[in-house]
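Engineer: have a look at this fold, sequence not included:
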């Protein structure tokens, strides 16, 4: 039996999140990465960290992308005009496909506290107007991979034969790994994927470079390799570390931004605004907040 040789991934650049502070919607906000040059992060468009109590993000539209929201702390209340409503707790994920068009809101349950990481994932041109859909990845639905000193919550793609619950429109692997002090893990990543590793807590040696909380490392697709791995190791002797690692095949398509819409041309952005204003996304919901249970 011949075993495929694994090529170790290295990080080609490291970025630090930019803390912005409070605004009209949130108690605090940080930009983990933004699409200053979408070709460098393709297929990922941005990652934002928000802390909010009230008002949060009331009804607003999206088209042409997916939003992947991981709850870090508190309870996130959500609802959309497809009829979905509920709450998500720490470690759970909201995977929303805006596609043709959706109207939704994201609030702190009971106006208490929600701390989330929201990633914008681009859709291929042929899927920009795909039917909208919503997926809740609850703790019960998120499969785990266990290794000595390591726990991996698999959101999407397959890790060691364990496949995440998210249905995706494009090849994506996504997970959050928690590592005990001194532990390490070699994560297999498809050669054609670009990946980012965002350190949520602690300090980690990732792809040969040390990163601390708030930093993000990037690795581009590897040509000529049979398979690749990203080595992740917790270096703080006293504290656990936690890292979000997402990878995906670059789309290599033009990107046009227009507020909550992401398309391929400015003309498509103009049409998205016109469609929304004409009611093509459906009516803005007029549903009450989720009932208190106390």
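Structural biologist: Okay, I see it. It should be emphasised that the depicted structure is a prediction, and the values quoted were computed from it without experimental measurement.
Engineer: from here on, contacts and neighbour counts on C-alpha atoms
Structural biologist: OK.
Engineer: skipping adjacent residues, who's closest to the spatially most central residue of the chain in space?
Structural biologist: Closest residue to the average C-alpha location of the chain: residue 119 at 3.5 Å, with C-alpha atoms, centre = their mean. In this structure, residue 119 finds its nearest non-sequential neighbour in residue 47, 4.3 Å apart by C-alpha to C-alpha, 6 or more residues apart in numbering.
Engineer: contacting residues around the one helix or strand the one you found maps to?
Structural biologist: Using DSSP states H and E, residue 47 maps to strand 44-52. Strand 44-52 is contacted by residues 25-35, 38, 107-108, 113-122 when judged by C-alpha atoms under 8 Å, 6 or more residues apart in numbering.
Engineer: give me the helices and strands touching whichever helix or strand comes after that strand, please.
Structural biologist: Next helix or strand after strand 44-52 toward the C-terminus (DSSP H and E): strand 57-62. In terms of contacts (3 or more C-alpha pairs under 8 Å, 6 or more residues apart in numbering; DSSP states H and E), strand 57-62 is packed against strand 102-108.
Engineer: check it against this one:
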């Protein structure tokens, strides 16, 4: 087994999106190869309705998948195919935009006015860019959760972990998407397939991820299989952690514990042509998508 080194930690940046929703973006619209097959990750968390209530009105998508995970409040959605629904606290929607869809997402707060959720964009390979759109809506009750003896709990959205498999399937990047909570002071190691790109996103508490080289401000060192394990400084709320290659990730929980998403997927390694909510392989495909939007043929017949 080999440790995945921590190659970067960075804070999510405040961003305005949709009709004026305040959110924090961990990555997106920069280098699409950085976390291939993932393109963008947003944390939409607000305590005040005026910061989110205008929502994300009608907009198109083509060539990607969007993964929405709601923690507090709800998100009402509708699309050009006539689908309507609402995601509640703990629910997940995995939307394959494929050949094209127009949809809207309108967040609503809980009884205290709080709204919190995440949206991840996954790229589609060229041979699936124009696949028919589809949804996988999963309720919180259908997401398996496993708990270790030390109190560590893992909710499995997709992929297999500790003998349980998440309900979302048939995804191009064959991803693993985990919601992990570790009690204060515990140190845990999680397996991640060597051939996947991987990142963590901390959103509660704090913790430190192991690195393969001695960093400044080392918190902890111990011998593991004859090698020194170095733990980075504590990283807290709204922090993205990018990992290098390897098949294990080790984290030391801080004094309040830590909760984070651990997400990995198989790289697509294809050219990316990207404009707003449309991601194709070539500029000509992007131009065709724009023509389709303008002439009313963006939604394919029968989709």
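Structural biologist: Here it is on my side, so go on. Not measured: the values here are computed from a predicted model.
Engineer: on that earlier part again, so the residue nearest to the centre of structure 1 sits right up against residue 71, yeah?
Structural biologist: No: here residue 119 of structure 1 does not reach residue 71: they are 11.6 Å apart, not a contact under C-alpha atoms under 8 Å.
Engineer: mean per-residue distance, stretch 172-179 of structure 1 to structure 2?
Structural biologist: Once fitted to structure 2, stretch 172-179 of structure 1 is off its aligned match by 1.0 Å on average (mean C-alpha distance after the TM-score superposition for structure 1).
Engineer: distance from that stretch to the middle of the chain?
Structural biologist: Here stretch 172-179 of structure 1 is found 10 Å from its chain centre; the criterion is C-alpha atoms, centre = their mean, to the nearest Å.
Engineer: counterpart of that stretch in structure 2, which residues?
Structural biologist: On the basis of TM-score structural alignment, stretch 172-179 of structure 1 is assigned to residues 175-182 in structure 2.
Engineer: list the contacts of the matching stretch.
Structural biologist: 151-160, 188, 253, 257-266.
Engineer: what does the residue nearest to residue 119 of structure 1 correspond to in structure 2?
Structural biologist: Using TM-score structural alignment, residue 47 of structure 1 lines up with residue 41 in structure 2.
Engineer: its match and residue 63 of structure 2, how far apart?
Structural biologist: 16 Å (C-alpha to C-alpha, to the nearest Å).
Engineer: just want to know which of the two has more residues nearby.
Structural biologist: The neighbour count for residue 41 of structure 2 versus residue 63, taken as other C-alpha atoms under 10 Å, is higher for residue 63 (28 against 22).
Engineer: need the contact list for the nearest residue to the more buried one once chain neighbours are set aside.
Structural biologist: Spatial nearest neighbour of residue 63 of structure 2, excluding adjacent residues (C-alpha to C-alpha, 6+ apart): residue 129 at 4.4 Å. Neighbour list for residue 129 of structure 2: 62-64, 98-99, 280 [criterion: C-alpha under 8 Å, 6+ apart].
Engineer: how far away is the residue nearest to the centre of structure 1 from residue 95 of structure 1?
Structural biologist: Applying C-alpha to C-alpha to residue 119 of structure 1 and residue 95 of structure 1 gives a distance of 10 Å.
Engineer: for residue 199 of structure 1, same thing?
Structural biologist: Going from residue 199 of structure 1 to residue 95 of structure 1 by C-alpha to C-alpha gives 21 Å.
Engineer: what do you get for residue 64 of structure 1?
Structural biologist: 14 Å.
Engineer: same question, residue 153 of structure 1
Structural biologist: 15 Å.
Engineer: which residue is the nearest non-sequential neighbour of residue 177 of structure 1?
Structural biologist: The nearest residue in space to residue 177 of structure 1 (C-alpha to C-alpha, 6+ apart) is residue 152, at 4.3 Å.
Engineer: ok, that neighbour - contacts?
Structural biologist: Here residue 152 of structure 1 is in contact with 144-146, 175-178 (C-alpha under 8 Å, 6+ apart).
Engineer: at 10 Å instead, please
Structural biologist: By C-alpha atoms under 10 Å, 6 or more residues apart in numbering, residue 152 of structure 1 lies in contact with 142-146, 159, 175-179, 185, 242-244.
Engineer: ok, of the residues you listed, which come out buried?
Structural biologist: Among those, those scoring as buried are 142-144, 159, 175-179, 185, 242-244 (criterion: 16 or more other C-alpha atoms under 10 Å).
Engineer: helices of structure 2, residue ranges please.
Structural biologist: Using DSSP state H, the helices of structure 2 run over 283-295.
Engineer: longest strand in it, by residue count?
Structural biologist: Assignment by DSSP state E gives strand 248-265 as the longest strand of structure 2.
Engineer: buried residues, it. List them.
Structural biologist: Neighbour-count burial for strand 248-265 of structure 2 flags 248-254, 257-265 (criterion: 16+ other C-alpha under 10 Å).
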